[in-house]
Structure formats: C-alpha cells, structure tokens
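**Q** Here is a sequence together with a model predicted from it:
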Amino acid sequence: MNKKSLNIFTVLILMGIMTTLMNFLNSVLASGVGLYYSGLIVHIVGLILSFILFIVLENKEHKPWASTFKKNPLLFSGGVIGAASVLLVSYCISNIGMFAATVTMIAGQFFISFLIDSKGWFGFDKVKITLSKKIAVVSICFGIILIIM
C-alpha cells in the first residue's frame, strides 16, 4: 500500500469515527429537544458552518445553483437523504442502541456500494467483484446478524 492510499484510508477511518460521534450526539440532542427540532438545529448549524467555509475558503467562479438544478435535479437529492438520515439514525439509536444501529447502517453501505461497484451505476467504472470480496460481504452480513440477535 502506497503512502497516498494509506493517507486516504486513515482519513476514511477518521470519517467513520466522526460519523459515529455525530450520530451519537444527534441522538442525545433528539432525546433532549425532540426528533424534528434536533434535525432542524443540526441542519441550521451545518448551514452556518458551510456558509462560513464557503466565504472563507472558496474563491472560484461558481455556476448558479438554479442552472445546475435544471440540468440534473437528482444532484440535490443528497440533501434530502442527509436530512432523512439525521432523523432516522437519531430515532434508531435511541431504540436499538449505538452499536447495533451503526453496524446495521454499515451493512446498508456495504450493500449499496457493492451494487454501485459491480454494476457501474451512476457513471462509475465497473469494479470486478472477486470471490474474496463476495466472501467478505457474506461474512460481514453474518456478523451483523449475530450482533443484532
């Protein structure tokens, strides 16, 4: 594994840690102020931070978002999915616990990632799914079943 790949995997592990911490904190917030109000708070804080980072760090020329929406409105569905996931994860964690919710979410990520890679969806190049990858996916799914039982 080269240094660039190692750095990428390190960042991804940190992203996994950050995602789990975010889900935990959002769940605690939801239990304190309510599920929908917590979703609103999380997204307002994210909007403010994104706006500040945009103003401070972005200096390129931008296409108006309206023309991007007209070309491909599907690109904006990530925001809908993000908002729904904040609410659903907060709800699930408070009902089944942090570990079971996180592991089950990861199973969903494996499933859709496997399909995207193997089918070449969304314009990605098809990735050959080897026997070892198939065995790994089955093992992960079996492990998830053991965890949530």
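**A** Done, it's in.

**Q** CA only for contacts and neighbour counts going forward, please
**A** Will do.

**Q** Counting by contacts, list what the longest helix along the chain packs against.
**A** Across the chain, the longest stretch assigned as helix under DSSP state H is helix 3-33. Secondary-structure packing of helix 3-33 (3 or more C-alpha pairs under 8 Å, 6 or more residues apart in numbering; DSSP states H and E): helix 35-57, helix 77-96.

**Q** Could you export those as TSV, including distance to residue 131?
**A** Compiled in TSV, the helices and strands packed on helix 3-33 are given as follows (distance: least, C-alpha to C-alpha, whole Å):
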stretch	distance to residue 131
helix 35-57	41
helix 77-96	32
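
**Q** Make a markdown table from those and add mean neighbour count and distance to residue 110 to it.
**A** Below are those laid out as a markdown table (neighbours: other C-alpha atoms under 10 Å; distance: least, C-alpha to C-alpha, whole Å):
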| stretch | mean neighbour count | distance to residue 110 |
| --- | --- | --- |
| helix 35-57 | 13 | 25 |
| helix 77-96 | 15 | 16 |
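
**Q** Okay, one more to line up with it:
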Amino acid sequence: MKGALFALLGGLCITMQGIFNARMSDAIGGWHTTSMVHLVAFTIAMTIYMKVRDGKGKSFRQVPFLYLIGGSFGVIVVFSELTAIHMIGPASAIAILLVAQIGTAFLIESRGWFGEKKIPVTPRQAMGLSMMLAGVVLFQL
C-alpha cells in the first residue's frame, strides 16, 4: 500500500513538474529551465541529505558506474517532457510518456535487466499494454 501511495505521489508530481517546467521555459527557454530544475532539485536533495545522514554515503564506491549516470536521464526527461507539452499539450504528452514508461518497465522486468527480478510476461499483461497503446492512439484522434 505504501509503495502505491509513493507511486501515486510521483505520478502527480511528474504531471505538475512537466506543466510548470513548460511554463518556465516560455520565459527562459528549455535548456535554462532544465538547468534550473536540476539546480533546485539538487539543493533540496542535498538539504534533506544533510539533515538525515543515514550513513549510506560510505557505500558510494560499491555502486556500479552505469547506475551513477541515472541522474542524466533526468535531464532528458525534463527537456523532452517540457518540449512535448509545448508541441502536443499536457494530456497527450503525459499519456505518451506513461505508455513509454510502462512499456520500458515491462521490457526490463520481462528480461530481468539491470538487476531486476525476471518476471515472465503473461498474455493478459501483453493485452493490457496493447490496450494502453490503443488508448493513446484513440486519445490523439
């Protein structure tokens, strides 16, 4: 239940972030917005880290390099989302983004990539993903 609540909160914030970032980019441009978003996020995360300090920072050297570049995806996410919102509107952009997220997560889980537990694909799951794709297409009409 707690995981579902965090997922719900994340989904709400992704939508709001995209819209706010698109509006900010109207004034200062896409790349400046992307830089500001990450500067603000870094400042907030560092402030929380300085207060919490759970001692896990010492394990930093054990993290594979590939996972250290995960934050770079955030740059692509922010810029792509704000650009998509400008071009096709918030609802369409988020609908496509969500299907892309679910499809990617589905692929990663089904293959067991990046240390995720391999979960076999069921016909019902494949049908669900197909229905979501069809929904996005219908939404665009």
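**A** All right, it came through fine. Note that the coordinates shown come from a computational prediction; the quantities given were computed from them, not determined experimentally.

**Q** Just give the TM-score of the two.
**A** After superposition, the two chains reach a TM-score (TM-score structural alignment, normalised by the length of structure 2) of 0.91; 141 aligned residues with a C-alpha RMSD of 1.6 Å.

**Q** coming back round to it: nearest to residue 27 of structure 1 among the helices and strands packed on helix 3-33 of structure 1 would be which one?
**A** helix 77-96 (4.1 Å; C-alpha to C-alpha).

**Q** mean distance, the closest one to its aligned residues in structure 2?
**A** Here the mean offset of helix 77-96 of structure 1 against structure 2 after fitting is 0.9 Å, by mean C-alpha distance after the TM-score superposition for structure 1.

**Q** contacts for the following helix or strand past that helix?
**A** Note on helix 77-96 of structure 1: by DSSP states H and E, the next helix or strand toward the C-terminus is helix 98-119. For helix 98-119 of structure 1, contacts defined as C-alpha atoms under 8 Å, 6 or more residues apart in numbering pick out 20, 24, 89, 92-93, 121-122, 124-129, 137, 140-141, 144, 147-148.

**Q** The residues you listed in helices, which ones?
**A** 20, 24, 89, 92-93, 137, 140-141, 144, 147-148.

**Q** ok, and what's touching stretch 36-50 of structure 1?
**A** 26, 29-30, 83, 86-87.

**Q** tell me, that stretch lands on which residues of structure 2?
**A** Mapped onto structure 2 using TM-score structural alignment, stretch 36-50 of structure 1 spans residues 31-45.

**Q** for stretch 79-91 of structure 1, same thing?
**A** The alignment of stretch 79-91 of structure 1 onto structure 2 (TM-score structural alignment) spans residues 71-83.

**Q** burial measure for the residue in structure 1 that residue 14 of structure 2 lines up against, as a count.
**A** The pairwise alignment with structure 1 assigns residue 14 of structure 2 to residue 19, based on TM-score structural alignment. Counted by other C-alpha atoms under 10 Å, the residues lying close to residue 19 of structure 1 total 13.

**Q** Please apply the same query to residue 21 of structure 2.
**A** With other C-alpha under 10 Å as criterion, residue 21 of structure 2 counts 23.

**Q** With adjacent residues omitted, what lies nearest to it?
**A** Excluding its sequence neighbours, the residue lying closest to residue 21 of structure 2 (C-alpha to C-alpha, 6 or more residues apart in numbering) is residue 82, at 5.9 Å.

**Q** Next up, the contacts around the one you found.
**A** Residue 82 of structure 2 is in contact with 18-19, 21-22, 25, 30, counting by C-alpha under 8 Å, 6+ apart.

**Q** With residue 89 of structure 2 as the reference, measure out to it.
**A** Counting by C-alpha to C-alpha, to the nearest Å, the separation of residue 82 of structure 2 from residue 89 of structure 2 is 9 Å.

**Q** re earlier: what's the PyMOL line that selects buried ones from the contacts of helix 98-119 of structure 1?
**A** The buried residues among the contacts of helix 98-119 of structure 1 can be selected in PyMOL (16 or more other C-alpha atoms under 10 Å) with this line:
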select buried, resi 20+24+89+92+93+137+140+141+144
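
**Q** circling back: quick one: the contacts of residue 82 of structure 2 as JSON lines, columns for distance to residue 47 of structure 2 too.
**A** Listed next are these as JSON lines, based on distance: C-alpha to C-alpha, whole Å:
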{"residue": "18", "distance to residue 47 of structure 2": "23"}
{"residue": "19", "distance to residue 47 of structure 2": "25"}
{"residue": "21", "distance to residue 47 of structure 2": "22"}
{"residue": "22", "distance to residue 47 of structure 2": "26"}
{"residue": "25", "distance to residue 47 of structure 2": "26"}
{"residue": "30", "distance to residue 47 of structure 2": "26"}
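
**Q** I'm done for today, thanks for sticking with me.
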